[in-house]
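In: build the 3D model from these lines:
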Amino acid sequence: MRVGLTGGVGSGKSTVSALLAELGAVVIDADVLAREVVAQGTDGFEQVVATFGPDVVGPDGELDRPRLGAVVFADQERRRELEAIIHPRVRARAAELEQEAGPDALVVHDIPLLVETGQPQDFDAVIVVDVPDDVRIERLLRDRGWTREDAESRIAAQASRADRLAAATHVVDNSGTLDDLRARVESLYAELTSAP
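Out: Next comes the predicted model:
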């Protein structure tokens, strides 16, 4: 079974992803792949530098993610340019990993921009990790040390909560404790792995 997992920044999607992996799902993390496909020495890296200039390369020779992020989150057109480089490469690598998982695996594609990139229909099920926006902002301030402006601009750059919920076949409410979340994820995993 192919499952798409998404949730807005600060929703706890990564925690849900980790719990599903603990339970036995094969998790393919688009964020990890997005870093892999533009690592130094890849054609993706070369294309990012050609498009955005040498200023986006840090002293270590890798992309300076904060600097690149500042450019693309301030300008929607520049963000689209970056996505046009990264997204096709991530999808190709994810397809390779899925093939390696085997036909009986529960394969979970952890994709932050699942809704934004029009992929919900590509999956047998779509899990949305949901939390009210004000809770997400508080978590981003507390856990990542972001400013309120940074948190609000990142949230605004993603699909709305309503759009994500409209794409969901399963919603995981993560406004409670970690134990609450674990119980919800265990129940969902049991449901998905028993589906015909």
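In: hey, let's count contacts and neighbours off CA atoms from now on
Out: OK.
In: burial count for residue 31?
Out: Number of residues near residue 31 (other Cα atoms under 10 Å) recorded here: 13.
In: the one 5 residues further on now?
Out: With neighbours defined by other Cα under 10 Å, the count for residue 36 comes to 17.
In: what separates it from residue 87, distance-wise?
Out: Separation of residue 36 from residue 87 (Cα to Cα, to the nearest Å): 12 Å.
In: one more: residue 150?
Out: Distance, residue 150 to residue 87, using Cα to Cα: 23 Å.
In: cool, residue 34 as well?
Out: 8 Å.
In: quick one: which of the two has more around it?
Out: Using other Cα under 10 Å as the criterion, residue 34 and residue 87 rank with residue 34 on top: 20 against 17.
In: which of the helices or strands spans that one?
Out: helix 30-36 (DSSP states H and E).
In: please name every helix or strand in contact with that helix.
Out: Other helices and strands packing on helix 30-36, by 3 or more Cα pairs under 8 Å, 6 or more residues apart in numbering; DSSP states H and E, are helix 76-101, strand 107-110.
In: to compare with the earlier structure, here is another sequence to fold:
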Amino acid sequence: MSTAFSLGLTGGIGSGKTTVANIFAKLGATIIDTDEIAHQLTAPGGKAIPQILAEFGADSINADGAMNRVTMRERVFTDITQKQKLEQILHPLIRQETELAASKADGDYTIFVVPLLVESGNWKNRVSRVLVVDCDENTQIQRVISRNGLTETQVRAIMQAQASRQQRLAAADDVIVNEGDISSIQTKINQLHQNYRRLAGLISARNG
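Out: This next block holds a predicted model:
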């Protein structure tokens, strides 16, 4: 059953957004991940590829037809103009695909996973509540180093380009502190899920 209630889920790199979203999905929420949509748009045959090729040239595209992430990452991190050009291509397409996915959602409620929710400036007005997955910055760094093989300097550069931990927490309606193992956050997620179902009108407060 699709409802008007929706949630924006965000957090810094390495905070565990995907882990949290997957648990909510198992409980019955529909998950729409804007990062996944962006990857689809920039995969071989993706809708963004012709525009990226036209704007950035042949070296922006890999031999397989996907966007060259290494080249484009270097460009957007060192040149704000290049970053804005890429965003002007991707953001309208991401929004279009996100709205299409939301129109087909059939879960108890919809969770939009948006890594740059705070930075975007408009997502907070498009969802009913904002859930932030939070953890210590050193934990973020170690997770990303282990997961992606980046150096600490590279991870810190990515974090620097994102909203600060304090800015995310200030924007939050709800917070999950993801510092331990899965079991340490399962109870919190279960509680939030029941609250979100109430807010979505699926169960009464008395029977929650």
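In: compared with structure 2, how much does whichever helix or strand comes after the helix holding residue 34 of structure 1 deviate?
Out: Per DSSP H and E, helix 30-36 of structure 1 leads on to helix 43-52 as the next helix or strand towards the C-terminus. Helix 43-52 of structure 1, aligned to structure 2 and superposed, deviates on average by 1.6 Å (mean Cα distance after the TM-score superposition for structure 1).
In: so what touches helix 43-52 of structure 1?
Out: 37, 38, 39, 40, 56, 57, 63, 81, 82, 85, 86, 89 (Cα atoms under 8 Å, 6 or more residues apart in numbering).
In: ditto for stretch 138-147 of structure 1
Out: By Cα under 8 Å, 6+ apart, stretch 138-147 of structure 1 touches 10, 148, 151.
In: looking at the residues you listed, spot the one nearest residue 30 of structure 1.
Out: residue 10 (16.2 Å; Cα to Cα).
In: what about the closest one, neighbour count?
Out: By other Cα under 10 Å, the residues close to residue 10 of structure 1 number 24.
In: nearest residue to the aligned residue in structure 2 for it in space, please, no chain neighbours.
Out: In structure 2, residue 10 of structure 1 lines up with residue 14, judged by TM-score structural alignment. Once flanking residues are discounted, residue 14 of structure 2 sits nearest to residue 140: 4.6 Å by Cα to Cα, 6 or more residues apart in numbering.
In: and the residue nearest the centre of structure 1, helix, strand or coil?
Out: Residue closest to the average C-alpha location in structure 1 (Cα atoms, centre = their mean): residue 112, at 2.3 Å. Following DSSP: H, G, I helix; E, B strand; the rest coil, we place residue 112 of structure 1 in the coil state.
In: pull out the buried positions in stretch 109-118 of structure 1.
Out: Buried positions in stretch 109-118 of structure 1, judged by neighbour count with 16 or more other Cα atoms under 10 Å: 109, 110, 111, 112, 113, 114, 115.
In: okay, the helices and strands packed on helix 30-36 of structure 1, which one's buried deepest?
Out: Ranked by mean neighbour count, the helices and strands packed on helix 30-36 of structure 1 are led by strand 107-110 with a mean of 24 (mean count of other Cα atoms under 10 Å).
In: so the next helix or strand along the chain from it corresponds to what in structure 2?
Out: Sequence-wise, the next helix or strand downstream of strand 107-110 of structure 1 (DSSP H and E) is strand 125-130. The aligned range for strand 125-130 of structure 1 in structure 2 is 129-134, by TM-score structural alignment.
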